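Student: Here is my input; please provide its structure:
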Amino acid sequence: MKGIMVQGTSSDAGKSFIVTALCRMFANEGLKTAPFKSQNMSNNSYVTKDGKEIGRAQGIQAEAAKTEASVWMNPILLKPRSNQAAEVVYLGKATVTLSGREYRDSFYDKGIEVIKESLKQLEKDYDIIVLEGAGSPVEINLKERELVNMKVAELADVPVILVADIDRGGVFASIVGTLELLEPEERKRVCGIIINKFRGDLSLFDDGIKWLEERTGIPVLGVLPYMDHHMVDGEDSLSIQRQFSQLGTGAIDVAAIHLPFISNYSDLEPFLFEDDVRVRWVKHRDEFGSPDAVIIPGTKSTIADLKKLKETGLDQCILDIMKNGGFLAGICGGYQILGEELIDEAGSDTGVPNTKVRGLGVIPAQTIFQKEKATIRVEAHLHSNTGLQAEGKLNGYEIHLGQTFLKQSGSSFLLTEEGREEGYFGREGQVIGTYFHHLFHNDEWRNQWLNLIRSRKGIPLREVNTIGDFKDKSFDDLAAKLKSHLKWNLVKDIIHQWRSRT
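Tutor: Here you go, the predicted model:
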């Protein structure tokens, strides 16, 4: 196999970001390129064209590589459902929920086989594979049966680039310590080091480069500057805080509820590019304030997170928004939470069949959780019920176990291309509930919703901010910027020489 693997000295070192850039760089040189991450742990997911579920990072990396995402790019996706257990999505389909111990004891051999199969499929269809690791390759308690770092590099037989985050401090210790803890054969695979998230004058790190190369005998392939707003979707809770903490003040204050088992928070990322909008992630009642709008995103454990809202008093804060004329949007699990009743008929949400709980009662609806998960791409139009006009289709996807039944006719939000009524639209847009992920990535709709808020606040309306047009260009810009800070020819030489060696 021709390829290279990016591993990190820690979580959030920038592996996904760098793999995304490398995918576009290779694709721009005319190579059929595919990303690969054997095992992803994230509730931020992506639906492939054939209705399969993979990690969102690999879906975005496939877009950067100018190819269609497939399950072979992320054969195992672990979606945390509690502090102890995660749903196992195997080749795009949810299979079973296991504890960490159960997964390690029962899934290792099956994982090895599907990784081999996936690599074989990708090697057949692509010129080069850009692989991504997870966390650190030297978690000693996990190394013996790991399925995502050096074991995968061995199965693919590719060289490894080690990435370290200088912004968090301790970069020299993290690099040297990681290399020291690798087995000798593993260390031989590390053919380059990248320093990520450097702030300030890059020349100030020249002595650091010299020391690292002399100490490790491994070339530093580049020192990458800290980059904001690169439009590469985040993957975990660390990414949430990093991305949204960069926002300043805005005329429109949006409180996004940070649920314990939040999923697909990338639904809110388009607001990063609206300069009169400020998004605040809210976990506690004393952080709530007086927002103009509240968004409740998706969750992997709806009933558990609903109970948490009630325990913290955030439920009452959300209800008070309605009394004060604010706007409220619930997406997927957030939509379910806003309903009147939730029934876990199959035990698929709580593990206890026929569990019944009261929702927040904002939307006249009942949700029934079933055994089989829906994962589909969707095209839709705004329903005539809304009284709003939107040119063209809205594009998105659905990932959910529950089905929600409205008790009030004439209040649907969307009409899909297949003629299915979806979601809830009430109080002239003050309340919206939908299973439609990616909703706010549709520029015209996002502008309409924000203009409803602007009109209520008495501030100037705005024209459509077409950030969707910038996404593909952003991949090219990202690739060009990284290329200017990388020893790009050396990266390619490492790949070529590794294949020659073997």
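Student: Every contact and neighbour count from this point should use C-alpha atoms.
Tutor: OK.
Student: The lengthiest strand in the chain - contacts with which helices or strands?
Tutor: When the chain is parsed with DSSP state E, its longest strand is strand 365-382. Helices and strands touching strand 365-382, by 3 or more CA pairs under 8 Å, 6 or more residues apart in numbering; DSSP states H and E, are strand 45-47, strand 341-344, strand 394-406, strand 414-416.
Student: quick one: the third one to strand 365-382, angle?
Tutor: Spelled out, that is strand 394-406. Interaxial angle, strand 394-406 versus strand 365-382 (axes from the mean of the first three to the mean of the last three CA atoms, to 10 degrees): 150 degrees.
Student: Check what contacts stretch 165-177 and list those residues.
Tutor: Contact with stretch 165-177 is made by 9-10, 12-14, 162, 164, 195-199, 212, 216, as judged by CA atoms under 8 Å, 6 or more residues apart in numbering.
Student: just to revisit the earlier point, list the buried ones in the longest strand of the chain?
Tutor: Neighbour counts over strand 365-382 (16 or more other CA atoms under 10 Å) mark 365-370, 373-382 as buried.
Student: here's the other one to compare against:
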Amino acid sequence: MKGVMFQGTASDVGKSVLCTALCRIIHRKGYKVAPFKSQNMSNNSYVTVDGKEIGRAQGVQAEAAKTTATVYMNPILLKPRNDRDAEVVRFGKSYETLSGRNYREHFYEKGIETILYSLDQLCKNYEYLVVEGAGSPVEMNLNDREIVNMKVAELADLPVVLIADIDRGGVFASIVGTLELLPPEHRSRVIGVIINKFRGDITLFESGISWIEEKTGVKVLGVVPHIGGLTIEGEDSLSMTTQFQSSGEKKAIDLAVIQLPYVSNYTDIEPFRFEEDVSIRFVSDVHQFGQPDAVIIPGTKSTFHDLSFLKKQGLAEKIQQFTNNGGRVVGLCGGYQMLGSKLTDTEGTDTGDVGSTSEGLNIVPLETQFQARKTTVRSEGTLYGEGANEVGRIEGYEIHLGDTTWQKAKEKMTPFLVLNGENEGVSYNNGQVIGTYLHHLFHNDKWRSYWLNQIRESKGLTKQDVRYLQAEKEKSFERLADHVEQAIDVDYLIEKMESWSQSINEPVK
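Tutor: Coordinates of the predicted model:
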């Protein structure tokens, strides 16, 4: 298979974004192209059309390539449950929960098998592969059993481009140091370097390009200027800290997002970045709470742990006071579970302790039972009751272990949605409190506008028209591709991909 692998001098240097750009660039040239990342570590996931779970970055890259995302594009997804253990998702399904040491010692051969089979499947359907590495290829304590960087380049027999982030400083040391630490057989795969996130006058860096090429003997394929305002979701918590950096400007609507230690699918919040009168504050301490117009409790990979965190930080009591005073709250997935009265880890799938219980925030009379079966499904439907006609169809996806039920049998619960023909979630006190398992709720443009206009109206502000971010996302793909294509030597890159050895190991069935 023809293709290229982007590796980085560190995490968060822009590999995912540049892979996204290259997927669109190659697609525009008329080729069938697929993204690939052997192993992702992220709680920010993406549900495929067949209800499987992969890393969000590869789902977005598939969209850029204008192809359907499959589990073969990210066959191994690690979802951290705590500082030591992670759920291993293999081919889109939960496989096992392992510690870092057990994963390294016992999963390696299964990982190689998984990667080879995925590469074989992609090879049958695509002409080019854009492969993303993870972290750095010179983690010397891990390289003897790594399955994310040079080992993958070897298995797919692909050339490598090294990405360096100049915005964080130390770009010369990071490039030279990485190349010097690579063994000769790995360094020989590196066909170029891309300097990413440059700010200012690029002509001032011309001598820097010359120095890098003379020092390393590796071609600098280009210097990519920093680009902002893209309506494209990020990958993980590192992306979160940069995506939502505040300008400090006070805006008409203040949203407080509870910053959970094991937050998952934070991209649920990203659409608010593009609403001009909305500011987003991440709140991890009671002193940061302030007087928001609404509070959003996002999803989490560890509901019990993060609920305990809210209680220890005083945020649980603060959120309760806020709702008692009429404040708006939306709980998404794990945040929805926290809104209830009681949580029971029936199968030990959240805490590892079978039958463990915890008192929730007691905002709505709900009880959640954590089962062994994990729900991953794409869902669509409508609002339940008022607003359904105005909002229209609502789409998203569910990823959760818990089943949540209403505790007060004699008191009728008002569902929030009708999804896949079934009532789902809760809308309490005419929508003051909303809970749902549906991720990407606010990516539904009409719903987001409807909800924000309720806040605007309550504050005496003028209602605003719907901002259609889905259409803007496609424009962002094109803008990103144009931006990168102008900055790097794409012709050289494609020539190298064409001329590179096409051999690949025989896949394990």
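Student: a markdown table for the contacts of stretch 165-177 of the first structure, including secondary structure?
Tutor: Output for the contacts of stretch 165-177 of the first structure, formatted as a markdown table (DSSP: H, G, I helix; E, B strand; the rest coil):
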| residue | secondary structure |
| --- | --- |
| Thr9 | coil |
| Ser10 | coil |
| Asp12 | coil |
| Ala13 | coil |
| Gly14 | coil |
| Leu162 | strand |
| Ala164 | strand |
| Ile195 | strand |
| Asn196 | strand |
| Lys197 | strand |
| Phe198 | strand |
| Arg199 | coil |
| Leu212 | helix |
| Thr216 | helix |
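Student: Can you tell me which of those residues has the most neighbours?
Tutor: Highest neighbour count within the contacts of stretch 165-177 of the first structure, by other CA atoms under 10 Å: Ala164, with 28 neighbours.
Student: Highest mean neighbour count across the helices and strands packed on strand 365-382 of the first structure, which stretch is it?
Tutor: Comparing those by mean neighbour count (mean count of other CA atoms under 10 Å), strand 45-47 comes out on top with a mean of 24.
Student: Just list what that strand packs against, helices and strands only.
Tutor: Applying 3+ CA pairs under 8 Å, 6+ apart, we find strand 45-47 of the first structure packed against strand 53-55, helix 56-64, strand 365-382, strand 394-406.
Student: after superposition, how close is the longest strand of the first structure to the second structure?
Tutor: After superposition onto the second structure, strand 365-382 of the first structure sits on average 0.4 Å from its aligned residues (mean CA distance after the TM-score superposition for the first structure).
Student: Name all residues that make contact with Leu360 of the first structure.
Tutor: If you count contacts by CA under 8 Å, 6+ apart, Leu360 of the first structure has them with Asp315, Leu319, Ile337, Leu338, Gly339, Glu340.
Student: So which of the residues you listed sit within helices?
Tutor: Asp315, Leu319, Ile337, Leu338 (DSSP state H).
Student: Asp206 of the first structure: which of the contacts of stretch 165-177 of the first structure is nearest?
Tutor: Within the contacts of stretch 165-177 of the first structure, the smallest distance to Asp206 of the first structure is 10.1 Å, found for Leu212 (CA to CA).
Student: right, and out of the ones in helices among the contacts of Leu360 of the first structure, which lies closest to Lys487 of the first structure?
Tutor: Each of those was scored against Lys487 of the first structure by CA to CA, and Ile337 proved nearest at 49.9 Å.
Student: Which residue is the nearest non-sequential neighbour of the closest one?
Tutor: Gly359 (5.3 Å; CA to CA, 6 or more residues apart in numbering).
Student: Now do the SS call for Ser16 of the first structure.
Tutor: Ser16 of the first structure, by the three-state scheme (three-state DSSP), is helix.
Student: ok, now which ones touch it?
Tutor: Applying CA under 8 Å, 6+ apart to Ser16 of the first structure gives the contacts Ala57, Glu132.
Student: Just give me the match in the second structure for it.
Tutor: The equivalent of Ser16 of the first structure in the second structure is Ser16 (alignment by TM-score structural alignment).
Student: And for Leu450 of the first structure?
Tutor: Aligning on TM-score structural alignment places Leu450 of the first structure opposite Leu452 in the second structure.
Student: ok, average deviation of whatever helix or strand that match lives in from the first structure?
Tutor: In this assignment (DSSP states H and E), Leu452 of the second structure forms part of helix 445-458. Its aligned residues in the first structure lie a mean 0.7 Å from helix 445-458 of the second structure after superposition (mean CA distance after the TM-score superposition for the first structure).
Student: quick one: buried residues of that helix?
Tutor: Within helix 445-458 of the second structure, the residues scored as buried using 16+ other CA under 10 Å are Asp445, Lys446, Trp447, Arg448, Ser449, Tyr450, Leu452, Asn453, Ile455, Arg456.
Student: from memory the fifth one sits against Tyr468, does it?
Tutor: Think Ser449 of the second structure. No. Using CA atoms under 8 Å, Ser449 of the second structure is not in contact with Tyr468; the gap is 9.5 Å.
Student: the strands in the stretch 401-502 of the first structure, which residues?
Tutor: In the stretch 401-502 of the first structure, the strands defined using DSSP state E, counting those that start in this stretch lie at 414-416, 421-422, 424-426, 431-434.
Student: okay, the ones you listed in TSV with distance to Glu87 of the first structure next?
Tutor: Output for the strands of the stretch 401-502 of the first structure, formatted as TSV (distance: least, CA to CA, whole Å):
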stretch	distance to Glu87 of the first structure
strand 414-416	29
strand 421-422	26
strand 424-426	28
strand 431-434	23
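Student: Between those, which one is closest to Lys407 of the first structure.
Tutor: Comparing the strands of the stretch 401-502 of the first structure by CA to CA, strand 424-426 comes nearest, at 10.4 Å.
Student: Any chance you could list what contacts that closest one?
Tutor: Contacts with strand 424-426 of the first structure, where a contact means CA under 8 Å, 6+ apart, come from Ile363, Asn385, Thr386, Leu406, Ser411, Ser412, Phe413, Leu414, Val431, Ile432, Gly433, Thr434.
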